[in-house]
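Student: Could you look at this predicted model? Sequence included:
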Amino acid sequence: MTIEQDYEYCRQIIKHHSKSFYYGFSTLPREEANAVYAIYTFCRTADDLIDRPGSAEEKKAALKKLMEDIDCFEEGRPQNSAMWRALADVRERFPLDVAMLRKQVTGQQMDIAFKQPRTLSELYIYSSHVAGSVGELLYPILAGEDTPEGREAADSLGIAMQLTNILRDIGEDYRQHQRIYMPAELMQQYGYTPEQLQRHEITPAFIELWETLAADAEARYAAFYPLITTYKRPCRKPLLIAAMIYAEILEEVRKNHYNCLTQRHKVSLMNKNRISQQVSRYLKEEEV
């Protein structure tokens, strides 16, 4: 296969699994878009190893093998697959922090012997591993520089997106995987129990709890938006569109009376187009 075919394989992965990300990132310049597709495919692969059927031991072995593949990749001996060939090409064109690939896998390992986060801090640590790592992988590629401040902002954006995922998928995570990502201390503080979650009860306490986490995510989005000017000019609009579409998921849950227990919410194409126009206006104002 040619490298173009390898990237096309990765493009199809993100197009199939994340229409929100694909809508924004598909308008990046070609090389940057290909880098995003390859990195997304790696993260998707790691995530799928955890969510597929199988025993905990089988999943541990699969993630251990993925860690070994990362070692080989770092040593210049990538596996002969479309994803690894694409990542090797990305590494020749852009800075690629291999430590963040390992951080992503470590985050997935946390889900094998899953324990409900006790505190917000524990939730942040998990979210930084599974999503902040993605922000840090993409930051030097899309910004054209690598600074501690930029990495911190990219990590925080990733945490915002992971909090959004959690708030969107509360019911699905519990039904399919028996996982509750909402911190136990917050649930106790607001008086919402796992038994109520199991019964799909949307109570005032649940809404308050949900909104507390949503406010956290939205503050992170708001802090990131002005920093878009630190990214390469051709990358600003696609990245901002992707971030704002993700933030819009929270509004979709609100519109549907917080029913994230039996429904999965997504942003319509009409709203994605509206956000794209909004981003264009925002960036024009920033350039004035």
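Tutor: Received, thanks. Numbering: from 1, shown residues only.
Student: hey, let's count contacts and neighbours off CA atoms from now on
Tutor: OK.
Student: In contact with the nearest residue to residue 163 once chain neighbours are set aside, which residues are there?
Tutor: Excluding the flanking residues, the one nearest residue 163 by C-alpha to C-alpha, 6 or more residues apart in numbering is residue 217, at 6.1 Å. By C-alpha atoms under 8 Å, 6 or more residues apart in numbering, the residues touching residue 217 are 159, 160, 161, 163, 164.
Student: which SS state does residue 217 fall under?
Tutor: At residue 217 the chain is in helix, as set by DSSP: H, G, I helix; E, B strand; the rest coil.
Student: Please enumerate the helices of the stretch 151-288 of the chain.
Tutor: Along the stretch 151-288 of the chain, the segments classed as helices by DSSP state H, counting those that start in this stretch run 170-177, 184-190, 194-198, 204-224, 233-255, 269-287.
Student: what helices or strands is the longest one leaning on?
Tutor: Contact here means 3 or more C-alpha pairs under 8 Å, 6 or more residues apart in numbering; DSSP states H and E; on that basis helix 233-255 packs against helix 19-25, helix 148-168, helix 204-224, helix 269-287.
Student: Now tabulate those in TSV and tack on distance to residue 242.
Tutor: Formatted as TSV, those follow (distance: least, C-alpha to C-alpha, whole Å):
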stretch	distance to residue 242
helix 19-25	5
helix 148-168	10
helix 204-224	11
helix 269-287	9
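Student: and residue 33, which of the ones you listed is closest to it?
Tutor: Comparison of those against residue 33 by C-alpha to C-alpha identifies helix 19-25 as nearest, at 6.2 Å.
Student: put this beside the first:
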Amino acid sequence: MGASLAAAYERCRALHRLHGRTYYLATRLLPAWKRRHVHALYGFTRYADEIVDRTEGRSPQERAAELAAWSAEFLRGLRGGHTDDPLLPAVLHTIQVFDIDLEDFRKFLGSMAMDLTVTQYETYDDLLEYMEGSAAVIGTMMLPILESTDRAAAREPARQLGLAFQLTNFIRDVAEDLQRGRIYLPQRDLARFGVARADLERALARGRSSEKIKSLIRYYTSVARRHYALAAPGIPMLAPASQACMNAAFRLYGGILDEVEAQDHDVFSRRATVPKWRRLAVALSCILAQPAAPNLSAVDIPQPREGAGLLDLRGTVA
């Protein structure tokens, strides 16, 4: 491996370690030769996200131009052209090694572009359309690296796990996203729980949630847990060497929801994080455990309150 390619993989690993502590720890459970490829995919998605979220002193038009230029550089690299970008060589190499579907990358970049112009979503189906590119495709990108006995059967659980992880982030980061001018939780469900944008802004200013906001978060915690339940059967379909990693990621991201519940669904009082001791304990238990599906006792699905909407088997709000 050339020096520039090694440096690109190292840059992706550093981004992963700095910004994705939970996922980075889980990745440590993979065989060493696979880790750099997971870091490459994380680095690609993280850097695109940073372009979109780097709002200080930069207009949406400037960020759109930067994202378009970076996307063009990526496409040029796919065609075999030279790139001076510090991380793209690792991504391009990973795509080549595993023959990852390029359509997933197109969908991802499309969702990143949406973040520059779309600040809210009317329904959960609308949000799912965005999450298809921003989250579900991450799961399917990962499948060739993780390996599976039946990739076709594992595809839908992989999509669901991507959705579960991102919805967990949306729940945890309501306050942070609001500061960026975005509300990911759908407007129709906010209205159903009697929550307006002004209520969220008051909660941000006070540093605590109202009871109506807590009810909204409680409901969406149940939605996220449904996605986890739909994802769980896919983990035993992975190669045995990959199962500890994804079992740990499954449990650690689910643990963020546990922390949200432990603080009475008040996502404005503090950012819900899994304590370091618990992250390490989960990692150790996943190393020692026999390959198996995750224990769903950690992701039991509470019933939504009456009239709040039900989930169909695709994980959408009906």
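Tutor: Looks like it came in fine. Note that the structure is a prediction, hence the values are computed from the model and not measured.
Student: Figure out which of the helices and strands packed on helix 233-255 of structure 1 is closest to residue 104 of structure 1.
Tutor: Taking C-alpha to C-alpha, helix 148-168 is the member of these nearest to residue 104 of structure 1, at 11.7 Å.
Student: Give me the most central residue, structure 1.
Tutor: The centroid of structure 1 falls nearest to residue 131 when counting by C-alpha atoms, centre = their mean (4.4 Å).
Student: how about the nearest residue to residue 166 of structure 1, chain neighbours excluded?
Tutor: Per C-alpha to C-alpha, 6+ apart, closest to residue 166 of structure 1 is residue 181, 6.7 Å.
Student: just checking, the one you found touches residue 116?
Tutor: Yes: between residue 181 of structure 1 and residue 116 there is a contact under C-alpha atoms under 8 Å: 5.7 Å.
Student: more crowded one of these two?
Tutor: Between residue 181 of structure 1 and residue 116, counted using other C-alpha atoms under 10 Å, the more crowded position is residue 181 (23 against 15).
Student: Contact partners for the more buried one?
Tutor: With C-alpha under 8 Å, 6+ apart, residue 181 of structure 1 has these contacts: 116, 117, 123, 166, 170.
Student: run the last query once more with 10 Å
Tutor: Listed by C-alpha atoms under 10 Å, 6 or more residues apart in numbering, the contact set of residue 181 of structure 1 reads 114-118, 120, 122-123, 126-127, 163, 166-167, 169-170, 173-174.
Student: Of these, select the buried ones using a PyMOL command.
Tutor: With 16 or more other C-alpha atoms under 10 Å as the criterion, this PyMOL line picks the buried residues out of these:
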select buried, resi 117+120+123+126+127+163+166+167+169+170+174
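Student: what residues do residue 181 and residue 116 of structure 1 have in common as contacts?
Tutor: 122, 123.
Student: Map residue 106 of structure 1 onto structure 2.
Tutor: Matched across to structure 2, residue 106 of structure 1 falls on residue 110, judged by TM-score structural alignment.
Student: residues near that match, how many?
Tutor: Count around residue 110 of structure 2 with other C-alpha under 10 Å applied: 14.
Student: Spit out the contact partners of the closest residue to it other than its chain neighbours.
Tutor: Excluding its sequence neighbours, the residue lying closest to residue 110 of structure 2 (C-alpha to C-alpha, 6+ apart) is residue 133, at 6.9 Å. Counting by C-alpha under 10 Å, 6+ apart, residue 133 of structure 2 touches 103-112, 114, 162-163.
Student: still on that earlier bit, show me which of the helices of the stretch 151-288 of structure 1 has the highest average neighbour count.
Tutor: helix 233-255 (a mean of 20; mean count of other C-alpha atoms under 10 Å).
Student: That one corresponds to what range in structure 2?
Tutor: With TM-score structural alignment as the criterion, helix 233-255 of structure 1 aligns to 240-262.
Student: Stretch 9-29 of structure 1 now?
Tutor: The aligned range for stretch 9-29 of structure 1 is 11-31, by TM-score structural alignment.
Student: Name the residues of the matching stretch that are buried.
Tutor: Neighbour counts over stretch 11-31 of structure 2 (16+ other C-alpha under 10 Å) mark 11-13, 15-17, 20, 22-27, 29-30 as buried.
Student: out of those, which one sits closest to residue 79 of structure 2?
Tutor: residue 12 (21.5 Å).
Student: Looks like that closest one contacts residue 87 (just checking).
Tutor: Yes: if you go by C-alpha atoms under 10 Å, residue 12 of structure 2 and residue 87 touch, sitting 6.3 Å apart.
Student: Mutual contacts of these two, please.
Tutor: 6, 40, 43, 44, 47.
Student: Could you dump the residues you listed into CSV and include distance to residue 64 of structure 2 and secondary structure?
Tutor: CSV is the format used below for these (distance: C-alpha to C-alpha, whole Å; DSSP: H, G, I helix; E, B strand; the rest coil):
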residue, distance to residue 64 of structure 2, secondary structure
6, 29, helix
40, 23, helix
43, 19, helix
44, 17, helix
47, 14, helix
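Student: And the residues you listed, which of them are buried?
Tutor: Buried among those by 16+ other C-alpha under 10 Å: 40, 43, 44, 47.
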